[in-house]
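1. Sequence plus the predicted model coming up.
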Amino acid sequence: MPTAIAVTSADMALPAQDERTLPAVVLQDLDRQPLDQSLAAMQTLVDQHGHLIVLCSRAAPAAVARRLHIVRSLLESDRIAVFRPALPPLGLAVLARQLRQLASCDLGPGVLASAGRLLTHYLHAGAVLNSVTRLDHVPVGLRTHAKSWVPGSQFGVIAHPEPRLVRIGPEATLPGPEFGSWMLVARGQLQTDWITTALAPAWNVLGLREAPLPAESARWWGTGRLTEFCTYLPDLSVLYQLVTSVRRHTCHWCGIDVIGDRCVFCCATPPVHENPAPAG
């Protein structure tokens, strides 16, 4: 069985992008179920799939993240990876789907888990907000805070890869991807057409799709009056080429193949070998 890709709520499991996209494992209500139930479910997944990669939003309840780490610790398993990148919820859902696409390929679990860190660099995730007074994930100046009290104000915000914020107006613009990508839009309680009529054309997106707004988005952005968006690479062949073009190495601690400088399963980094002092 291929490596399992898990999310912590059903609305983070986006519909399949193609016929090869594997279904997501949904770890629903982790913070509400008995611990022994969580342990049994995780052990079954590991037994069935060999390895499990869990993507958990930083906006998820603290009890969910705590339960994940407790279960991993009690099972004493280095075959469970908990990945919590600094992405808004919709961006994390997109990343989870990309890993579900790649899980159908001939990639080892360590490479697949490491691919999550690589692919975040190709996501542009943001939102249109009616207020930035409770926005904690993007730096907001005092003047912008003051403008957010003006009735009818809307703000375009990029949270990843580089935080940016503008007040929406005729000349408003945000830096976008320098490569062809698709855009996913999730509408909340804010009515806006700026994303589809201004931002998407400015970014030369190749296509646009819509999805329900994740429940955790309001907590992440500090308001329920928002519309969230994320650009991404949809094609499996492109994703596979990106991942396989990176040099692999074997984790010195758990022995699996990985890419990048950190094993997502055991969290080990390559050992530092100091150069011997010259003979004097």
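-> Looks like it arrived, so ask away. Numbers count the residues shown, from 1 in each chain.
2. Going by C-alpha atoms from here, please, whenever you check contacts or count neighbours.
-> Will do.
3. Give me the distance between the residue minimising distance to the centre of the chain and Pro151.
-> In the chain, the residue lying closest to the centroid (CA atoms, centre = their mean) is Leu92, at 2.4 Å. Relative to Pro151, Leu92 is positioned 31 Å away (CA to CA, to the nearest Å).
4. just checking, Val246 touches Asp257?
-> No: judged on CA atoms under 8 Å, Val246 makes no contact with Asp257 at a distance of 11.8 Å.
5. here's the one I want to compare it with:
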Amino acid sequence: MALYPKWRADHPERAIQFARGALRTDHVAGIAVDLSPLAFSLLADQLAYLAPYLPAGLVAALADELPRHVLAGAWLKGVSNLSTLPISVGQHIASYSPKSAFLAFCAPTRHVARVRGGRPTPAPPFHPVDPVQMLVSAAGDPEAAAFDSRFLPLVRAVSTRPLPPQPLGARYWGSSRYVEFVAFSAHQEALSHPVRSIRPTTCAWCREPVAAPRCPFCGAANRPPVGRPPSYARAGELPAPAAPLPERARVEPAAPPAADPSTGPNA
């Protein structure tokens, strides 16, 4: 399974098609991921950890499910060159203010909010399950002190790990000055909950368990089950099985009446 950024897909897609043709196999799946570079790296590590324990089709489905359980984005000085996330005309114009600042989120939702001086910092759209750990990568001179004082208290992370700038970070954020972050849950069941939330079906062609309408390996169209399965934190929370229906008393057929020996066939 090959992960590649959806916002820079031309070269990876050609390489994946070449590998499938050279190896003459449909067991090489290309998975487009619409995440920032730091969140992309975390997702790749999580999938690599789960890969030995799950079928390949479920690992491919988790590439869409896991980003819904993290908070990823960046603290930016301007968004005038940001093309990977939707912005408004007002935000574009405000980028030219010398004291402008923005919070741009790419997971679990794509959202950009302006940070105004003297006003409360916009609340993040999602908070991972406690305890929360955070990875932070700063590039250029993005006023990291303002990020530390205004945004980190909202996340309430138990630990923050600084990392070097990620490859393609400036291209994704449209700026060489940013603080990229990704917050995720360090709970012992943080990875098992997303697995239980997937409702797979068996691919009609390659027999891989898949959750998407089209198999990421062979490309066959499938009809995924409707709805999502319930998630339970512990086995004790599983609902009790339904009581069996009471068995009906079996009614024996009535025996035919005995023939009268005094009457013969010529009587």
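-> Noted; the coordinates are in hand. All figures in this text were calculated on a predicted structure; none of them were measured in a lab.
6. Looking for the alignment partner of the residue nearest to the centre of the first structure in the second structure.
-> By TM-score structural alignment, Leu92 of the first structure lines up with Phe40 in the second structure.
7. correct me, but that match touches Val33?
-> Yes: under the criterion of CA under 8 Å, Phe40 of the second structure makes contact with Val33 at 7.3 Å.
8. which residues are common contacts for the two?
-> Pro5 (CA atoms under 8 Å, 6 or more residues apart in numbering).
9. one step back: quick one: which of Val246 and Asp257 of the first structure has more around it?
-> Using other CA atoms under 10 Å, the more surrounded residue of Val246 of the first structure and Asp257 is Asp257, with 18 against 14.
10. what separates the closest residue in space to that one that isn't next to it in sequence from Val238 of the first structure, distance-wise?
-> Ranked by CA to CA, 6 or more residues apart in numbering and with sequence neighbours excluded, the top spatial neighbour of Asp257 of the first structure is Thr250, at 4.4 Å. Taking CA to CA as the measure, Thr250 of the first structure falls 24 Å from Val238 of the first structure.
11. residue in the first structure matching Val59 of the second structure?
-> Using TM-score structural alignment, Val59 of the second structure lines up with Leu112 in the first structure.
12. quick one: contacts of the helix or strand where that match lies?
-> Element membership of Leu112 of the first structure [criterion: DSSP states H and E] is helix 109-119. Contacts to helix 109-119 of the first structure, defined as CA under 8 Å, 6+ apart, come from residues 3, 51, 53, 81, 85, 95, 99, 102-103, 243, 248, 256-260, 262-265.
13. List the buried residues in that helix.
-> Buried residues in helix 109-119 of the first structure, counted by 16 or more other CA atoms under 10 Å: 109-117, 119.
14. before we move on, what about stretch 233-249 of the first structure?
-> 233-234, 236, 239-240, 243, 249.
15. who touches that stretch?
-> Applying CA under 8 Å, 6+ apart, the external contacts of stretch 233-249 of the first structure come out as 17, 98, 101-102, 111, 115, 118, 122-123, 180-182, 257-260.
16. Report the buried members of these.
-> Here, 16+ other CA under 10 Å leaves 17, 98, 101-102, 111, 115, 122-123, 181-182, 257-260 buried among the contacts of stretch 233-249 of the first structure.
17. Please flag which of those residues sit within helices.
-> Among these, the residues falling in helices (DSSP state H) are 98, 101-102, 111, 115.
18. what's the closest of the residues you listed to Ala172 of the first structure?
-> Gln98 (30.4 Å; CA to CA).
19. Please report how far that closest one lies from Tyr232 of the first structure.
-> Here Gln98 of the first structure is placed at a distance of 9 Å from Tyr232 of the first structure (CA to CA).
20. Excluding sequence neighbours, find me the nearest residue to the aligned partner of Lys147 of the first structure in the second structure.
-> Aligning on TM-score structural alignment places Lys147 of the first structure opposite Ala94 in the second structure. Take Ala94 of the second structure and drop its neighbours on the chain: the residue closest to it by CA to CA, 6+ apart is Ser100, 6.7 Å away.
21. Thought His92 was touching that neighbour, still the case?
-> No: taking contacts as CA under 8 Å, Ser100 of the second structure lies outside contact range of His92: 10.6 Å.
22. any common contacting residues for those two?
-> With CA under 8 Å, 6+ apart as the test, Ser100 of the second structure and His92 both reach Gly78.
23. When those two are compared, which one has more neighbours?
-> Ser100 (17 against 14).
24. Now for the more buried one: which residues touch it?
-> Contacts of Ser100 of the second structure by CA under 8 Å, 6+ apart are 77-78, 94, 114-116.
25. Same check on Ile158 of the first structure?
-> 124-127, 164-165, 174.
26. nearest spatial neighbour of the equivalent of Ala268 of the first structure over in the second structure, skipping sequence neighbours?
-> In the second structure, the residue matched to Ala268 of the first structure (TM-score structural alignment) is Ala220. In space, and not counting its chain neighbours, Ala220 of the second structure is closest to Arg214: 5.6 Å by CA to CA, 6+ apart.
27. what's the burial count for that neighbour?
-> With other CA under 10 Å as criterion, Arg214 of the second structure counts 15.
28. which SS state does the aligned partner of Arg247 of the first structure in the second structure fall under?
-> Here Arg247 of the first structure is matched to Arg199 in the second structure, going by TM-score structural alignment. For Arg199 of the second structure, the assignment made with DSSP: H, G, I helix; E, B strand; the rest coil gives coil.
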